[in-house]
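Enquirer: Sharing a model that was predicted from the sequence below.
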Amino acid sequence: MAYQHTDATLALMKRSPVIPVMQVIDAADALAQTEALLAGGLSVLEITLRTPAALKSIEMLSRAFPEAAIGAGTVTNADQMEAAIDAGASFLVSPGMTRKLLRSARKSPVPFLPGIATATEAMTLYERGFRCMKFFPAEPAGGAKYLSSLSGPLPDLVFCPTGGIDIVKAKAYLELKNVACVGGSWMVAPALIKAGDYAAIEKLAREAAELRAA
């Protein structure tokens, strides 16, 4: 079976140990966050489609920083997928998967990282041609211990755990053989953004960039 975007998705996941999950307020905020994250050494960035500024920010950032991989997160339907691709997203991430979204995801021209929370969901996506998946919400769904238990029965799958992860927990996940990277928002916490403390964001990004997967 030819697995969907496996080589491209794995390369993307291995490019950085941490993928920041960004909520952007406006273009200026998106630019400031991105500059701080890139300065800290993180170059794979996920813009979650939870704010009105998300798609315009993906378009702007993709053009302004061609050296970075700017993706769209919280993709929950085919219309969002199409809009994100049109905006220039270089990869897509979903919190879960539906039948309708799966049909579109399999035709995606860019890597698609589908979300799973159980072994059954992972096996279903594996049957449909996906080897690389997002484990979400990681901490509430069982954490590193649960994800580690999947490596035995499902040795071909590679995960990016996201949800409730900080830098300490990230280290535990990155020690697992079935984890290529983690997603997190601790380095772009709302309090830091509200305070305009982009120097702190850069510092936290640098610490995250120094982590390594097993």
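Expert: Happy to help now that I have it.
Enquirer: Every contact and neighbour count from this point should use C-alpha atoms.
Expert: Fine.
Enquirer: Could you measure from the nearest residue to residue 211 once chain neighbours are set aside over to residue 121?
Expert: Spatially, and ignoring its direct neighbours in sequence, residue 211 is nearest to residue 17 (6.0 Å; CA to CA, 6 or more residues apart in numbering). Distance of residue 17 to residue 121, computed by CA to CA, to the nearest Å: 24 Å.
Enquirer: Have a look at those two and say which one is more surrounded.
Expert: Between residue 17 and residue 121, residue 17 has the larger neighbour count (other CA atoms under 10 Å), namely 25 against 14.
Enquirer: contacting residues for that one?
Expert: Counting by CA atoms under 8 Å, 6 or more residues apart in numbering, residue 17 touches 174, 180-182, 208-213.
Enquirer: take the one below as the second:
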Amino acid sequence: MNNETLKQQNITEIDRICSLSPVIPVLTFNTLDEVLPIAEALVKGGLPVLEVTLRTDIALQAIKLIADSLPNAQVGAGTVLNPKQYDAACEAGATFIVTPGSTTELLEHALTHKVPLLPGIQTISELMHAYALGYKRFKFFPAEVSGGVNALKAFAGPIGDVRFCPTGGIRLETAADYLNLNNVMCVGGSWLTPQALINQQDWQAIQQIARDTVFQLRPHQNI
């Protein structure tokens, strides 16, 4: 498969994944016992796309557990910082990779993989750099402190054929403002799994948060 084909495949696959849900829950797991109950609650609540951050020692095990146990879920790896982590996440079963920022090394490495990359950008210069390599789908991070909705509106002027998954500081109350933009595919959010509910092992409550989120942001979707 040549480089141009992989570039187009990256775009097509990211579009498919992001079309499945208005919100991608951003998850940081501390124990393996909580992985499947949380993931199952979110998927049952109508959010089948999950991003597991590589911020804890069990993250790769969590990705493998979800990939092996929940065939209806799309599990991605987030906070990927280098090619070694990229490869390890793919081996664990990740179906997409998310980075907080972009390096030339990571961007070029991803173009050798069938598992697509959603690279993180914050500025128009970072966007232009990745765009020159063939990327047209991005994570905008950290969204709220980097200009939020107004920044994404401004990006649409000079580069109109890119789309974003903004993440960072977004709440249910502000998610719709992003989703109403033509260049936004979905948003990433961490509000769906409050630590208090995890401590109480109240998985039903987390499922209800997911349901309420989908109903508010995509009311015509059947859950």
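Expert: That came through fine. What you are looking at is a predicted structure, and each value in this text was computed from that prediction instead of being measured.
Enquirer: returning to what we had before: and in the second structure, which of the contacts of residue 17 of the first structure remain?
Expert: Here is what carries over to the second structure from the contacts of residue 17 of the first structure, by both residues aligned by TM-score structural alignment, their matches' CA atoms under 8 Å: 174, 180-182, 209, 211-212.
Enquirer: re earlier: mind checking what the residue nearest to residue 211 of the first structure lines up with in the second structure?
Expert: Residue pairing (TM-score structural alignment): residue 17 of the first structure is matched to residue 22 of the second structure.
Enquirer: could I get the contacts of residue 17 of the first structure as TSV with distance to residue 138 of the first structure?
Expert: What follows is those, written out as TSV (distance: CA to CA, whole Å):
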residue	distance to residue 138 of the first structure
174	13
180	14
181	13
182	10
208	18
209	20
210	21
211	18
212	18
213	17
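Enquirer: If you rank the residues you listed by neighbours, which is first?
Expert: Highest neighbour count within these: residue 181, with 31 neighbours (other CA under 10 Å).
Enquirer: List the residues that contact the aligned residue in the second structure for that one.
Expert: Matched by TM-score structural alignment, residue 181 of the first structure corresponds to residue 186 in the second structure. Residues in contact with residue 186 of the second structure, defined by CA under 8 Å, 6+ apart, are 18-19, 21-24, 164-166, 179.
Enquirer: If we use 6 Å, what do you get?
Expert: For residue 186 of the second structure, the contacting residues are 22-23, 165, by CA atoms under 6 Å, 6 or more residues apart in numbering.
Enquirer: Help me confirm that residue 19 of the first structure is found in a strand?
Expert: Yes - under DSSP: H, G, I helix; E, B strand; the rest coil, residue 19 of the first structure sits within a strand.
Enquirer: correct me, but it touches residue 186?
Expert: No - with contact defined as CA atoms under 6 Å, residue 19 of the first structure does not count as touching residue 186 (10.7 Å).
Enquirer: Out of these two, name the residue with the larger neighbour count.
Expert: Each of residue 19 of the first structure and residue 186 has its neighbours counted (other CA under 10 Å); residue 19 has more, 25 against 19.
Enquirer: And the strands in the first structure?
Expert: Secondary structure of the first structure (DSSP state E): strands at 18-22, 44-48, 69-73, 92-93, 112-113, 115-116, 132-135, 158-161, 182-184.
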